[in-house]
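Novice: what's the 3D shape of this:
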Amino acid sequence: MAIYVYGATAQAKMTIDLMEQLGLSIAGCIDKSLLLDTVLGYPVALNHQIAQTNHYFLAIRNAGLRKRTFEDLAVDNYVTLTHPTAYISAHAEIEAGTVIFAKAVVMPDVQIGQQVLIDAGAVSHSNSIIEDFVNIGANVSIGSNVLVGEGVEIGANSVIDNEVTIPAFCIIPPHTHITD
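Specialist: Got it, this is the predicted structure:
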């Protein structure tokens, strides 16, 4: 199965690198503006015909844009990518289209929605819910019993203490510490 990477920026490069490490076949990249002919040697198509039989990954960093693109494409064949050095509990739930980068940790009873980006070294403690289209930056620590609302973007090196609710589409700057 060859996978199309939707996007042609830095997030696409990170995704392609991970897909290569996982030994996945990459069909190419799709982008709405043809600023590049290739990304890491893979062709970029401007007017790709979306097909339900193809597999896709949305490599779009901006949570709002990723959600709009997801809704516009209206396809069901999204892959989930997990770096081999990430630890994912067998008791965690992860929905389609999510990417988990190197050395991230997802503990038991964590529910992760669709199209979530979890950067390197991020830790999600047990009994937490991370809703759809969330971005979790590198080295973020999310405590137990936390609700991260849809489309939230958490900057690198932030700490979210136990028992915290973060409303949908909030942007949390890097190095932020949130308590209840």
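Novice: from now on I want contacts and neighbour counts done on CA atoms only, so please keep to that.
Specialist: Fine.
Novice: which residues sit in contact with the most centrally placed residue in the chain?
Specialist: For the chain, the residue nearest the mean C-alpha position is residue 117 (2.1 Å; CA atoms, centre = their mean). Contacts for residue 117 (CA atoms under 8 Å, 6 or more residues apart in numbering) come out as 61, 98-100, 133-136.
Novice: I have a second one here; can you model it like the first so I can compare?
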Amino acid sequence: MYLYGASGHCKVIIDSIESSTDKIIKGVFDDNIEIDKILNVPIYNFETFDKTKIHEMFISVGNNATRKMISESISENYISVFHPKATISKYAFIDEGSCVMANAVINASAKIGKHCIVNTGAIVEHDCELGDFVHISPNASLAGNVKIGEGTHIGIGAQIIQGITIGKWVTIGAGTVVIRDIPDGSLYVGNPARQIKK
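Specialist: Here you go, the predicted model:
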């Protein structure tokens, strides 16, 4: 299999794959020609690479908009990645290209969209719904029945109370406490959350 994006997030993905499966990561694609390896995995230029060698791929990029751009421009067999120390309910649904990191919890009837990141120690409670390209940062907590729109980034340690709906392409700052619904395309911070940028 191959990864796309030789970033810090890529290192965590490599570790998760090597810890949980017997899959062999044959290479990482990246535009940075200054580096030739990441965690001993060789780096290649995607444009000049023989695409017939690619059977499985994962987009190892932390930026939500960039993951969307890559997934829409490159049609491959995208797999999901689950760290062995993640806790995932058998009643949860996780779509292609998403990852669940160490000590994260996804509870019953949660639905995770395509190319999402549920990062280290994050909690996604029962009946939550995450749109495509969402990132739940480390130690962020979503109570039950929270809905998160496409491309939204929930910052590290943020807390979302039950039943809240957060729109598309929103940024929730680190440590923010969300107690009311939030519309599309905004930046919210604080306790309780307040809008500081549209």
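Novice: before we move on, back to that, quick check: the residue nearest to the centre of the first structure vs residue 104 of the first structure, distance?
Specialist: Separation of residue 117 of the first structure from residue 104 of the first structure (CA to CA, to the nearest Å) stands at 11 Å.
Novice: quick one: name whatever helix or strand follows the biggest helix by length in the second structure.
Specialist: Using DSSP state H to define each element, the second structure has its longest helix at helix 8-20. Per DSSP states H and E, the first helix or strand lying C-terminal to helix 8-20 of the second structure is strand 27-29.
Novice: the next helix or strand after that following strand aligns to what range in the first structure?
Specialist: Using DSSP H and E, the next helix or strand after strand 27-29 of the second structure towards the C-terminus is strand 37-38. The alignment of strand 37-38 of the second structure onto the first structure (TM-score structural alignment) spans residues 38-39.
Novice: assumed residue 52 of the second structure was part of a strand.
Specialist: No: Residue 52 of the second structure is assigned helix when assessed by DSSP: H, G, I helix; E, B strand; the rest coil, not a strand.
Novice: can you get me a residue count around it?
Specialist: 6 (other CA atoms under 10 Å).
Novice: one more: residue 142 of the first structure?
Specialist: If we define neighbours as other CA under 10 Å, then residue 142 of the first structure has 27 of them.
Novice: hang on, it packs against residue 159?
Specialist: Yes: Residue 142 of the first structure is in contact with residue 159 according to CA atoms under 8 Å; the separation is 6.1 Å.
Novice: measure the residue nearest to the centre of the first structure to residue 180 of the first structure for me?
Specialist: From residue 117 of the first structure to residue 180 of the first structure the distance is 24 Å (CA to CA).
Novice: do residue 32 of the first structure as well
Specialist: Per CA to CA, residue 32 of the first structure is found 41 Å from residue 180 of the first structure.
Novice: and these two? which has more neighbours close in?
Specialist: Neighbours per residue, other CA under 10 Å: of residue 32 of the first structure and residue 180, the larger number sits with residue 32, 13 against 8.
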